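Undergrad: build me a structure from this.
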Amino acid sequence: MISSRDVALIAICGALYCAGSLITAYIPTGVIIQLRPAVVIPAVFAVLFGPLIGGVGAAIGTFIASIIRYGTPILTIVSGTPANLACFYLMGYLTWKLSEKAGRYATSSRMPLLRRRERWILSYLVGNVVGYAVGFTIIAIGLYALALITMGGETIGMPWLSKWLNFQVMLIGIFMVGFLPEFIVSYFLGVPLIEVLSRAFPDIPFNKVLLSGKGESK
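TA: The predicted model follows:
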């Protein structure tokens, strides 16, 4: 059941992500994929408030940003929106689940192999890698299918979409412009942001996950 608080958080996440995405949306990359350091926003929301908040907020934010940028929802419907939903939902889900399981194991076995902070940071690392891998796979398949169906984008007035039929361009776009820079930003900027915010606001849901290993040092 989604509460009114969840709806408000989703709206805030979506609005911030949309605004942040548009700041860099017009920077040319030559491979369709946008440079988007704003990914740290839904990443932080997904971890602090839950996977549904980050995933849905990201989907809404990228949907609106794409319509503003391209004037049509067709690109984001087949790629960006489902990709962002899956990416940030998985990122939050895996961070929560792995942190919680590791904490319970460490407490029950009395063998804290990793301290609480190390556990959630490693869990967040796994969440980032899996989330972005799934997200960019969806984008690659979606744009490739759209390019094929629309004869390289000609039938929808987007002839530049034909670039996506070149696998070299696709790989460069997915990895060099998409996966790598977004992972670097959301992980290395996300970790300190999550730490600062979780300490500043003790009632944040993620703190309950961290307490699953409350019997040991932080």
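Undergrad: contacts and neighbour counts: CA atoms only from here.
TA: OK.
Undergrad: what residues sit buried inside the longest helix belonging to the chain?
TA: The longest helix of the chain (DSSP state H) is helix 116-149. Buried residues in helix 116-149, defined by neighbour count with 16 or more other CA atoms under 10 Å: 116, 119-121, 123-136, 138-140, 142-147.
Undergrad: output the contacting helices and strands for that helix.
TA: Helices and strands touching helix 116-149, by 3 or more CA pairs under 8 Å, 6 or more residues apart in numbering; DSSP states H and E, are helix 74-78, helix 80-109, helix 180-188.
Undergrad: repeat the analysis, applying 7 Å as the threshold.
TA: Helices and strands touching helix 116-149, by 3 or more CA pairs under 7 Å, 6 or more residues apart in numbering; DSSP states H and E, are helix 80-109.
Undergrad: list the buried residues for the helix it packs on?
TA: Those would be 80-96, 98-100, 102-104, 106-107, for helix 80-109 by 16+ other CA under 10 Å.
Undergrad: so who does the residue minimising distance to the centre of the chain touch?
TA: Of all residues in the chain, the one closest to the mean position by CA atoms, centre = their mean is residue 88, 3.5 Å from it. Taking CA atoms under 7 Å, 6 or more residues apart in numbering as the criterion, residue 88 is in contact with 42, 43, 46, 51, 54, 55, 131.
Undergrad: neighbours of the first one, how many?
TA: Which is residue 42. For residue 42, the count of nearby residues is 34 (other CA atoms under 10 Å).
Undergrad: just the element for it, please.
TA: Counting by DSSP states H and E, the element that carries residue 42 is helix 40-49.
Undergrad: run this one through as well so I can compare:
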Amino acid sequence: MKNIPPTYFISLTALCAALYAISIILTAYLPTPWIVGHLRLGIIIPALFALLGGPWVAGIGAAIGSFLGDIFGLVPLGRTDPVLALFAGVPANFVGFFIFGFLIRKYGSWGSFLLISFLALLIGNFIAAFNVVVYLGFMFPLNHPWATFSGALLGASFNLKIGLILGFLLFWLLTMLPVMLFVFPPLVRALSPILKKYPYTSKLVLEEPRIIVPKGFILGIILLALAYVLYFTPIVNIIPFETIIGGDVKFGLTYLFFLTFITGIIVIFLPFLIFTLKYLGKKNNGKI
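TA: As a prediction, this is how the structure comes out:
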């Protein structure tokens, strides 16, 4: 892999930040069913720039883009404030996409992409969730519009705070992961003629079935286990969903269960489908 010249690095980082910020602004009006944050479809942009420029481009671009997007998209809607955007969003996006870029460049395969996406989003969203709870519980200004919630959190038990962190983490992770898994690969496929011409792009290879199938199976089982825990165990007694959601708790859990369950099933069987289509394509072309 060639080293990226400084001019390319600066240009790619700036472009990544700008596109990511625009995507956040455009989707700021798409809330989750729990009125927490928003549907962040734009996570595929720093992921794409991780292929183009590596971990530093993806991490720095995502951090700057997240801050700008929050300032001009979420702050006007009252879903964050500048300090929280800097305290939670910036480090979470930097670390998450730096890890994604580093690992995807190191392993460079679609099978690894499945597990790397899960790991990067897990770590990044944990940082965001932890910092949000710390900020709301200890650092918020007295005139903050969330002062009532923050005051209650400040006097809450340790278990409640841990539960709140876990709740935010699950919400964000399980809504972002399907976007990464099912939107990013078609995007890379569509842009492949352009990406192949760019000399610094990290290549993603499609492994043999004996390699990629177990990776898809592992991630799928993890997601199915999470779906089971969400819907068939009394997790609502551990995680303060009603504090986060502020609405129909059962609807939120049902939505999250089906989203996670369907994603897990697809991840398990997707490698089989890919290789079936690949086999049929070769057969139709007379190669098999």
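Undergrad: give me the TM-score for this pair.
TA: Once superposed, the chains reach a TM-score of 0.75 (TM-score structural alignment, normalised by the length of the first structure), with 188 aligned residues with a CA RMSD of 2.6 Å.
Undergrad: re the thing from before, how near is the residue nearest to the centre of the first structure to residue 104 of the first structure?
TA: Separation of residue 88 of the first structure from residue 104 of the first structure (CA to CA, to the nearest Å): 24 Å.
Undergrad: please apply the same query to residue 125 of the first structure.
TA: 19 Å.
Undergrad: just give me the match in the second structure for the residue nearest to the centre of the first structure.
TA: By TM-score structural alignment, residue 88 of the first structure lines up with residue 97 in the second structure.
Undergrad: and residue 220 of the second structure, how many neighbours?
TA: Neighbours around residue 220 of the second structure, by other CA under 10 Å: 24.
Undergrad: host element of the nearest residue to it once chain neighbours are set aside?
TA: Leaving out its chain neighbours, the residue that sits closest to residue 220 of the second structure by CA to CA, 6 or more residues apart in numbering is residue 264, at 4.1 Å. Assigned by DSSP H and E, residue 264 of the second structure belongs to helix 249-284.
Undergrad: ok so, going back, packing partners for the helix or strand just after the helix holding residue 42 of the first structure?
TA: Next helix or strand after helix 40-49 of the first structure toward the C-terminus (DSSP H and E): helix 51-70. Contacting helix 51-70 of the first structure under the criterion 3+ CA pairs under 7 Å, 6+ apart are the following elements: helix 4-24, helix 40-49, helix 80-109.
Undergrad: for the second one, buried residues please.
TA: Looking back up the chat, that one is helix 40-49 of the first structure. 40, 41, 42, 43, 44, 45, 46, 47, 48, 49.
Undergrad: what is the nearest of those to residue 61 of the first structure?
TA: residue 42 (9.2 Å; CA to CA).
Undergrad: ok, the aligned partner of the closest one in the second structure - contacts?
TA: Residue 42 of the first structure maps onto residue 46 in the second structure when the alignment is built from TM-score structural alignment. Shown in contact with residue 46 of the second structure (CA under 7 Å, 6+ apart): 16, 20, 58, 61, 62, 97.
Undergrad: ok, residue 83 of the first structure touching residue 138?
TA: Yes: look at residue 83 of the first structure against residue 138 with CA atoms under 7 Å: they come within range, at 5.5 Å.
Undergrad: aligned to residue 155 of the first structure, what sits in the second structure?
TA: By TM-score structural alignment, residue 155 of the first structure lines up with residue 142 in the second structure.
Undergrad: over to its match. Which of the three states is it?
TA: Classification of residue 142 of the second structure using DSSP: H, G, I helix; E, B strand; the rest coil returns coil.
Undergrad: burial of it, as a residue count?
TA: 11.
Undergrad: ok, now residue 57 of the second structure?
TA: Residue 57 of the second structure, neighbours per other CA under 10 Å, totals 30.
Undergrad: right, and it touches residue 14 too?
TA: No: at 8.7 Å, residue 57 of the second structure does not count as touching residue 14 under the criterion of CA under 7 Å.
Undergrad: burial count for the closest residue in space to residue 128 of the second structure that isn't next to it in sequence?
TA: Leaving aside its sequence neighbours, residue 128 of the second structure sits nearest to residue 88 (CA to CA, 6+ apart; 4.8 Å). Counted by other CA under 10 Å, the residues lying close to residue 88 of the second structure total 25.
Undergrad: and for residue 4 of the first structure?
TA: 9.
Undergrad: that one matches what in the second structure?
TA: Using TM-score structural alignment, the equivalent of residue 4 of the first structure in the second structure is residue 7.
Undergrad: what sits against its match?
TA: Contact analysis of residue 7 of the second structure by CA under 7 Å, 6+ apart lists nothing.
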